[in-house]
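Chemist: Make a model of this:
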Amino acid sequence: MTEPTTKLRVDKWLWHARFFKTRSLAAKIVSAGKLRVNGQPISKPAHAVTAEDVLTFPQAREVRVIKVLALGERRGPAPEAQALYDDLSPSQAREPEPHTPRFEGKGRPTKKDRRALQQTRSDMVE
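Modeler: Take a look at the predicted model:
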């Protein structure tokens, strides 16, 4: 009957693959010129992507490198969205959180801990 689509707008694909919560957020990243398709910077959200294209874009605090495997027809559940791409991003070891001496993951300090902290603070002032 009808031939399945072989191309899809890049903002729509990023939304289908669940990289961005809304399609307008995906379009904003593309419009800002932060997306590359096969190494070429793209600035129009209507740019068409096909299977086997490689997308490079920033997301949160890391740069994602994604290979498009399929286009998808809808924004489905996460397992369905993960089947649309192959993640080629280098696995970066997360930097450890900076150590804060007051909070060591134990929750609220006890009364004894607060008194000791207050004593060390008053010693520093004098």
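Chemist: contacts and neighbour counts: CA atoms only from here.
Modeler: Fine.
Chemist: Skip the chain neighbours and tell me the closest residue to the residue nearest the centre of the chain.
Modeler: The chain has residue 59 as the residue nearest its centroid, 3.5 Å off, counting by C-alpha atoms, centre = their mean. Closest residue to residue 59 apart from its sequence neighbours, by C-alpha to C-alpha, 6 or more residues apart in numbering: residue 19 at 7.9 Å.
Chemist: ok, now residue 17?
Modeler: residue 81 (4.6 Å).
Chemist: Just the buried residues of whichever helix or strand the one you found is part of, please?
Modeler: If you go by DSSP states H and E, residue 81 is part of helix 78-82. Judged by neighbour count (16 or more other C-alpha atoms under 10 Å), helix 78-82 contains these buried residues: 81, 82.
Chemist: quick one more, to check against the first:
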Amino acid sequence: MPEKEKLRIDKYLWAIRIFKTRTLATEACKAGRVKLNGQNVKASHEVKLGETYNVSKGLERKILTVTGLLENRVDAKTAVNFYADLTPVEQTPAFKSMFHSPVLRRDRGTGRPTKRDRREIDDLQEGYFEKPQGEEEE
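Modeler: Predicted coordinates for the structure are as follows:
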């Protein structure tokens, strides 16, 4: 695959398929959702081998280490060779949804939940969508 000496972080995150478009990657950098050593990174930041980035995308948080530079977007199987995902298993969305998400099921035809039903649903979901302790606000 073509490798490059200098590469912008927004282009790199797009190429390894973390973000669907390069514009979304640029906006994430501007919003402070991409960090290097706890510091926000501009979209024009130059990526270097071995650097570790914290990337927030919705409820998903990833810790990525650069293992190779990739200029153009490639298929997912190839893209995983250019970064190492150091995200702890407990922080992955699949883990959270498998073990921690409340299973809410309503019978078909029961209509909208009443105010009381809604409060019970909210009590079940309490704390699931909040950030874990130790993470700062963005």
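Chemist: Just give me how far the top helix by length along the first structure sits from the chain centre.
Modeler: Looking across the first structure with DSSP state H, the single longest helix is helix 111-125. Put simply, helix 111-125 of the first structure sits 41 Å off its chain's centre (C-alpha atoms, centre = their mean, to the nearest Å).
Chemist: Which other helices and strands does that helix contact?
Modeler: On a contact count with 3 or more C-alpha pairs under 8 Å, 6 or more residues apart in numbering; DSSP states H and E, helix 111-125 of the first structure meets no helix or strand.
Chemist: quick one, what contacts the residue in the second structure that the residue nearest to residue 17 of the first structure lines up against?
Modeler: Here residue 81 of the first structure is matched to residue 79 in the second structure, going by TM-score structural alignment. Counting by C-alpha atoms under 8 Å, 6 or more residues apart in numbering, residue 79 of the second structure touches 15, 16, 17, 73.
Chemist: And residue 79 of the second structure, how close does it get to residue 36 of the second structure?
Modeler: 21 Å (C-alpha to C-alpha, to the nearest Å).
Chemist: what does residue 90 of the second structure give?
Modeler: 21 Å.
Chemist: cool, residue 73 of the second structure as well?
Modeler: In this view, residue 73 of the second structure and residue 36 of the second structure are 22 Å apart by C-alpha to C-alpha.
Chemist: Look at these two and report which has more neighbours.
Modeler: residue 73 (18 against 13; other C-alpha atoms under 10 Å).
Chemist: list the contacts for that one?
Modeler: 14, 15, 16, 17, 79.
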